[in-house]
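# Sequence plus predicted model, see below.
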Amino acid sequence: GLAFILNIFDIRFCPFFNIFNIPCPACGLTRAFKLIIQFRFIESLKYNIIALPLVIFAFIYIILLITKRIDLLYSFLNKYKKVLIVITIIIMLIVWFININNPLLY
C-alpha cells in the first residue's frame, strides 16, 4: 500500500536500494502490479518478471479458497516442499540478476 502511494509521487521506498544502490528481487513489483491492473501485461514484465506469475498464483489461491479446495494446494506444497524451496531460490536469484541489469529500475 505505502509503496504504491509513494510510487505515485515517484518516491523510492526500497530500503535495499537506498542502502546498496542496486535493485532487490522485489524492486519494480509495485509498478508491475500497477500495469497489470491496467491490463498492460507485457509492459509489466519489463519492471519485474515475477509479478504476473504472482498474480496468477493469487487468483488460483482465491479460487481454491472460495471453492473450499485449498487442501489441494496445501497437499501439493507439502508434497514438493523441498523442490519448491530450491526452485523459488533459483527464480529469485534469476529475477535479482535481471533487476540488477534492468535500467528501468534505476
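Received, thanks. Numbering: from 1, shown residues only.
# Please make it C-alpha for all contacts and neighbour counts, starting now.
OK.
# what about residue 105, neighbour count?
18 (other Cα atoms under 10 Å).
# residue contacts, it?
Residue 105 makes contact with 23, 27-28, 47, 99, according to Cα atoms under 8 Å, 6 or more residues apart in numbering.
# Filter those down to just the ones in helices.
Counting by DSSP state H, the contacts of residue 105 place residue 99 in helices.
# Run through the neighbouring helices and strands of whichever strand or helix holds residue 52.
Assigning secondary structure by DSSP states H and E places residue 52 in helix 51-66. Applying 3 or more Cα pairs under 8 Å, 6 or more residues apart in numbering; DSSP states H and E, we find helix 51-66 packed against helix 29-37, helix 41-44, helix 70-79.
# Put this next to the first one:
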Amino acid sequence: MFELSPYPLLSHGKLVRWGLLGFSCTPLLGTYFYHQGYRVRFLVCPIRYLTGIPCPTCGMTRSFMAIAQGDLVKAVAENLFGPLLFASFVIVAVHITLELLTKRRITAFYCHPIKQRKLQIIGLFSVFIYYIFRLYNLSQTGEMYFSFINSPLGKLLF
C-alpha cells in the first residue's frame, strides 16, 4: 500500500517537493480564507470575463467554496470535477508533507495509476466532454449568446 524508499531525498528533490506543496496548498488555503470572509476582487476567469464564455475550469472556485461549507451536491453542480480536484490537492499536500517529514520518497497505491498515459487521456477526454456538454446547455438556454454579446469582446465585435 505504502512503500518508503531506502534512499534519502536529495536537495533538488526536497526543493521540488516544497514547490509542489506550495502549489497544492494554495487552493486549499484560498478556500479556507475565502470561507472566512476574505475576498480578492481581481480573481476572475479572464476567458469568461473577456468572452462571456466559461472556460473548462469555470466553477472550480465556487465548487471549492461549497466543499468548504459541506455542500457536496452544490460542489458537483458548480463543476463536476471540483470535488475530485479538491481531494487531489488534499492527497498531494498530505503525501508531500509526509515525504518532507520522513526525508524519503513514498510510493503509494495511487502513484502508479496516475502515471499511466491511458488514464491521463481518459481523464482529459472526460473533462473535454463535460465542457462540451456545459457549453451545449448554455447555448440551448441562450445564456451563452447573451453573455458573449455583453462581454468586452462581444461589444467590440457588435
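Received the coordinates, thanks. All values derive from a computational prediction rather than experimental measurement.
# roughly how far apart are the most centrally placed residue in structure 1 and residue 21 of structure 1?
Nearest to the geometric centre of structure 1 sits residue 51, at 3.8 Å (Cα atoms, centre = their mean). Distance, residue 51 of structure 1 to residue 21 of structure 1, using Cα to Cα, to the nearest Å: 22 Å.
# Next: residue 60 of structure 1.
35 Å.
# Repeat that for residue 2 of structure 1.
Note on residue 2 of structure 1: its distance to residue 21 of structure 1, by Cα to Cα, is 20 Å.
# Of these two, which one has the most company?
Neighbour totals were compared for residue 2 of structure 1 and residue 21, and residue 21 leads with 12 against 8 (other Cα under 10 Å).
# Would you quantify the distance from the aligned partner of residue 48 of structure 1 in structure 2 to residue 92 of structure 2?
The equivalent of residue 48 of structure 1 in structure 2 is residue 79 (alignment by TM-score structural alignment). The spacing between residue 79 of structure 2 and residue 92 of structure 2, counted by Cα to Cα, is 20 Å.
# Who has more neighbours out of the two?
residue 79 (22 against 17).
# Would you mind measuring from the nearest residue to the more buried one once chain neighbours are set aside to residue 53 of structure 2?
Spatial nearest neighbour of residue 79 of structure 2, excluding adjacent residues (Cα to Cα, 6 or more residues apart in numbering): residue 59 at 5.3 Å. For residue 59 of structure 2, the distance to residue 53 of structure 2 equals 12 Å [Cα to Cα].
# swap in residue 83 of structure 2?
From residue 83 of structure 2 to residue 53 of structure 2 the distance is 22 Å (Cα to Cα).
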